[in-house]
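Chemist: Can you look at this prediction? I've put the sequence above it.
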Amino acid sequence: MGLLRERWIADAFDRTDRTRFVPDRIRLPGDSDSGRTIDRTEEPEAWAAAVWDPHTSVVTQLDDGATPLDHPGGGDFTSSVSALDIVLEKLHHLDLRGGHRVLEIGTGSGYHTALLAHRTSQVTTVEVDPRLYEQARKNLSPTPVHLVLGDATTTVPEGPYDRIISTAAVHTHLPDAWRAQASHGAVVVAPYTTALVHGGALLVLDGYANCLHGRFAGSASYMLLRAHRPAPVDVSRLPDAYETHRSPIDPEQVIGRGWGQTFALSLALPGIGMDVRTDDDGRRLAQLWDRHGSVTVLNIADWRDEGAVTWWGPRNLWAEAIEAYARWRADGQPHFTRYGITVVRDRHVLWLDVPGKRVLTF
């Protein structure tokens, strides 16, 4: 595996038994195996293959507390042991050295924590779920780490820290507590996602005197931090007043050209979510919304028709998406890894290629 090219990562991988940190019953994610639970006692070879598969995470918890056995046919994934490839990729970007003070957000089963502890003896790890906290405490014994039960999005054990790494995704905004506890010269590695597209990217930031500053390093699909899960938006209760118009552009040009383009556009549309579905009449519809009462519904196939776009509330979200698309085209259709973010307290600045080329502040 190419990501084992760094000696300390290879040593940590070799000396940490991943099977110690995975429960006997796991769930496999993905369309082909959705809903399948593997019991180690009944299918030991399938269990081992899943645990050591370099490209697949194994789900260990559903619905914030249930095991895969409790919900054999469904439930929301709420904790996992991440796939080896992305774990090693994140450790590579962390650039961890012996003696560094490390803050890990999301202990989970403790596997990722154990890898960090092979490099430095100063690891503080924070877990918000009491059950996972207890499991990790047992799994990590007698590894010398500082394990804390709490919500690291609001309260972080006192630093400063040389390295901060999250095992769950942030939604649009990085917690200011992380910025405040990052030392000058720190590295912060966190999966980052938006509401517009499923999945996300890996954000790698450097710490300065009062800010974090860096860019996206590649794709990374993670469960959200619990405090960053968006509250449900009820789009069934819409005001009586609405407006309609044609779409000035084929929607497939904007939202139908793959995940990479959509994610790049989503960076310029913070706080806007989208679902694409087929209604009872067989029409393919895109529905966009924000959390302040704006909803836009777009008839994708009949986009030229008057009334193809219907919007409620103060914002025409499809018009904003088109504006973001036009700006992206004018900038040369940049790949999402050309974008970066600067975090200063509660203000985030999205930029392209260099910090001086600001896209927006949010």
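Modeler: Thanks, I have it.

Chemist: alpha carbons only for contacts and neighbour counts from here, please
Modeler: OK.

Chemist: counting residues per strand, which one in this structure is longest?
Modeler: strand 182-193 (DSSP state E).

Chemist: What residues sit buried inside the following helix or strand past it?
Modeler: Per DSSP states H and E, the first helix or strand lying C-terminal to strand 182-193 is strand 200-207. Neighbour counts using 16 or more other CA atoms under 10 Å place 200, 201, 202, 203, 204, 205, 206, 207 of strand 200-207 among the buried residues.

Chemist: Equivalent analysis for stretch 333-351, please.
Modeler: 334, 336-337, 339-345, 348-351.

Chemist: Pick the one among these closest to residue 93.
Modeler: When those are compared for distance to residue 93 (CA to CA), residue 337 comes out closest, at 14.2 Å.

Chemist: Setting aside sequence neighbours, what's the nearest residue to that closest one?
Modeler: In space, and not counting its chain neighbours, residue 337 is closest to residue 216: 4.8 Å by CA to CA, 6 or more residues apart in numbering.

Chemist: what's the spacing between that neighbour and residue 293?
Modeler: Remark: distance between residue 216 and residue 293 (CA to CA, to the nearest Å) = 31 Å.

Chemist: Please identify which of those two sits among more neighbours.
Modeler: residue 216 (23 against 16; other CA atoms under 10 Å).

Chemist: separation between the more buried one and residue 90?
Modeler: Applying CA to CA to residue 216 and residue 90 gives a distance of 12 Å.

Chemist: Please apply the same query to residue 105.
Modeler: From residue 105 over to residue 90 (counting by CA to CA), the distance is 13 Å.

Chemist: circling back: overlap in contacts, residue 216 and residue 90.
Modeler: residue 202 (CA atoms under 8 Å, 6 or more residues apart in numbering).

Chemist: Same question for stretch 299-306: list its buried residues.
Modeler: For stretch 299-306, using 16+ other CA under 10 Å, the buried residues are 299, 300, 302, 303, 304.

Chemist: Comparison target below:
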Amino acid sequence: MTFTDLDEGWSELGRSLLGRKAITSDWMPSFAAVPRSAFLPEVMWPHDMDTGTTATVDRSEDAAGWSAYADADVPIVTQWDDGASDEPGGVPTSSASMPSVVFRMLADLDVHEGHRVLEIGTGTGWNAGLLAHRLGHASVVSIEIDPVVAAEARMRLARAELPVVVLTRDGAEGDGQGAPYDRIIATAGVRKIPPAWIDQTRLGGLIVAPWGTHYGNQDAIVRLEVGGGGASASGSFTRPAEFMKLRSQRLPFAGHHAYAPDGVGAAERSTTPVTADELLGHDDQFAVSTFAVGLRVRDCHHRAAVKRDGARPVWFYGLADNSWACVLFRDGQPESQVWQAGPRKLWDEVNAALEWWREAGRPSHGRFGLTVTTEGAQRAWLDDPADSWEI
């Protein structure tokens, strides 16, 4: 296939994806035959990665702008607050991922002719459509928990003559009736790999999913191979990402006032030389330090406030008890004030995890891995699966 096989709008995106090695040549026929634009709603909310903002784009009012966003490498929100709102500003709960993310994950999935694939999180249906074009629609089953989103995806897939079976259920359950599958791919972030996914993947098959901890919203794509006689799956992370979370695994956070309603007055005080850049990774959305700390500090969630007047507090909350900590970073100060309260010393745990990561040579996402079992155990590791710890 050459770029002359693509229409003008898609050829520009195709050149960009190929130039960045975000798509492999074997996916180009599906890329050309199954345009993302055919799977997007009339009203959508493209996300600006630089500013973190979204804009409402209505095709009936701005057809050119709508088409430009549809053919751009940007994520697009397609639902807010589980469908309860039609306006931005709430919680985004369904989306069309960036094409570069979509095709990198499909490359990780390593599908071949004859493979059967289970997709978790149908969304717009575009990812299922790409797989169906490559493998045949009878070889792909997709699961979507939201009945409205599922119905719209079925309609778009049928219109594209790719009538994939779309099941309406919690994706954590998988599809036992259709198992075993050669591949399972999730397009929703998870905090636990559901045991059903391992059970429903054949021995030697692959599970590709965005995985992370409740420490933050960040995910990393994990590529697990099922082994251990079908009782476990293990593999490395490939790259950072961020996805909307599986509904049954969303953050169980009671809110700040459940921890420190009266402020920091009665907490234990100390100071730290750790800087905001060391902790937050220069505000990088995909900071490796943040991912590493999440792997080492269990049952903890953190939130960094916006800097105001040179001051920026970062809060830490225990998810299994009422422990909390706060570090207040101030511009120009060599040390920062720390407050801690509750059964756990959360800042001490976070600081120890940061020190461990630094002493390990500041390893990247790709050096970390995950091993999971059908009994629900999860263990993380650095370089060697034999040297793992429970998470």
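Modeler: Thanks, I have it. Values in this document were obtained by computation on a predicted structure and should not be read as measured data.

Chemist: Please state their TM-score.
Modeler: For this chain pair, the superposition-based TM-score is 0.90 by TM-score structural alignment, normalised by the length of structure 1; 353 aligned residues with a CA RMSD of 2.3 Å.

Chemist: if we can go back for a sec, so residue 105 and residue 90 of structure 1 - more neighbours on which side?
Modeler: Using other CA under 10 Å as the criterion, residue 105 of structure 1 and residue 90 rank with residue 105 on top: 26 against 23.

Chemist: was I right about that one contacting residue 126?
Modeler: Yes - at 5.2 Å, residue 105 of structure 1 and residue 126 qualify as touching, with contact defined as CA atoms under 8 Å.

Chemist: Overlap of the contact sets of the two?
Modeler: With CA under 8 Å, 6+ apart as the test, residue 105 of structure 1 and residue 126 both reach residue 152.

Chemist: thinking again about what came up before, for my notes, please list the buried residues of stretch 299-306 of structure 1 in TSV and give distance to residue 150 of structure 1 and secondary structure for each entry.
Modeler: Listed next are those as TSV, based on distance: CA to CA, whole Å; DSSP: H, G, I helix; E, B strand; the rest coil:
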residue	distance to residue 150 of structure 1	secondary structure
299	45	strand
300	44	coil
302	50	coil
303	48	coil
304	52	coil
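
Chemist: all helices of the stretch 101-250 of structure 2, in order?
Modeler: Assigned by DSSP state H, counting those that start in this stretch, the helices in the stretch 101-250 of structure 2 fall at 126-135, 147-159, 195-199.

Chemist: Turn the ones you listed into JSON lines, including mean neighbour count.
Modeler: Formatted as JSON lines, these follow (neighbours: other CA atoms under 10 Å):
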{"stretch": "helix 126-135", "mean neighbour count": "24"}
{"stretch": "helix 147-159", "mean neighbour count": "18"}
{"stretch": "helix 195-199", "mean neighbour count": "23"}
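
Chemist: Make a markdown table out of these and add distance to residue 59 of structure 2.
Modeler: Listed next are the helices of the stretch 101-250 of structure 2 as a markdown table, based on distance: least, CA to CA, whole Å:
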| stretch | distance to residue 59 of structure 2 |
| --- | --- |
| helix 126-135 | 18 |
| helix 147-159 | 17 |
| helix 195-199 | 38 |
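
Chemist: out of these, which comes closest to residue 25 of structure 2?
Modeler: Of those, nearest to residue 25 of structure 2 by CA to CA is helix 126-135, at 12.4 Å.

Chemist: which other helices and strands contact that closest one?
Modeler: helix 28-33, strand 140-144 (3 or more CA pairs under 8 Å, 6 or more residues apart in numbering; DSSP states H and E).

Chemist: Comparing those, which comes out most buried?
Modeler: strand 140-144 (a mean of 25; mean count of other CA atoms under 10 Å).

Chemist: tell me, the lengthiest helix in structure 1 lands on which residues of structure 2?
Modeler: For structure 1, the longest helix by residue count, based on DSSP state H, is helix 317-330. The aligned range for helix 317-330 of structure 1 in structure 2 is 346-359, by TM-score structural alignment.

Chemist: what's the mean distance for the matching stretch versus structure 1?
Modeler: After superposition onto structure 1, stretch 346-359 of structure 2 sits on average 1.1 Å from its aligned residues (mean CA distance after the TM-score superposition for structure 1).

Chemist: In that stretch, which residues are buried?
Modeler: Those would be 346, 347, 349, 350, 351, 353, 354, 357, for stretch 346-359 of structure 2 by 16+ other CA under 10 Å.

Chemist: what's the helix or strand for the spatially closest residue to the first one that is not a sequence neighbour?
Modeler: The shortest distance from residue 346 of structure 2 to any residue other than its chain neighbours is 5.9 Å, reached at residue 325 (CA to CA, 6+ apart). Using DSSP H and E, the element containing residue 325 of structure 2 is strand 324-330.

Chemist: Equivalent analysis for residue 269 of structure 2, please.
Modeler: strand 268-272.

Chemist: tilt between that strand and helix 346-359?
Modeler: Put simply, strand 268-272 of structure 2 runs at 20 degrees to helix 346-359, going by axes from the mean of the first three to the mean of the last three CA atoms, to 10 degrees.

Chemist: Give the buried residues for strand 268-272 of structure 2.
Modeler: residue 272.

Chemist: show me what contacts the alignment partner in structure 1 of residue 219 of structure 2?
Modeler: Under the alignment defined by TM-score structural alignment, residue 219 of structure 2 corresponds to residue 200 in structure 1. Contact partners of residue 200 of structure 1, counting by CA under 8 Å, 6+ apart, are 169, 191, 192, 193, 194, 219, 220, 221, 222, 263.

Chemist: close enough to count as contact, the second one and residue 164?
Modeler: No - Residue 191 of structure 1 is not in contact with residue 164 according to CA under 8 Å; the separation is 11.9 Å.

Chemist: Chain neighbours aside, what residue packs nearest to residue 151 of structure 1?
Modeler: residue 128 (5.1 Å).

Chemist: what's the matching residue for the one you found over in structure 2?
Modeler: Aligned partner of residue 128 of structure 1 by TM-score structural alignment: residue 145.

Chemist: Likewise for residue 222 of structure 1?
Modeler: For residue 222 of structure 1, the residue aligned by TM-score structural alignment is residue 243.
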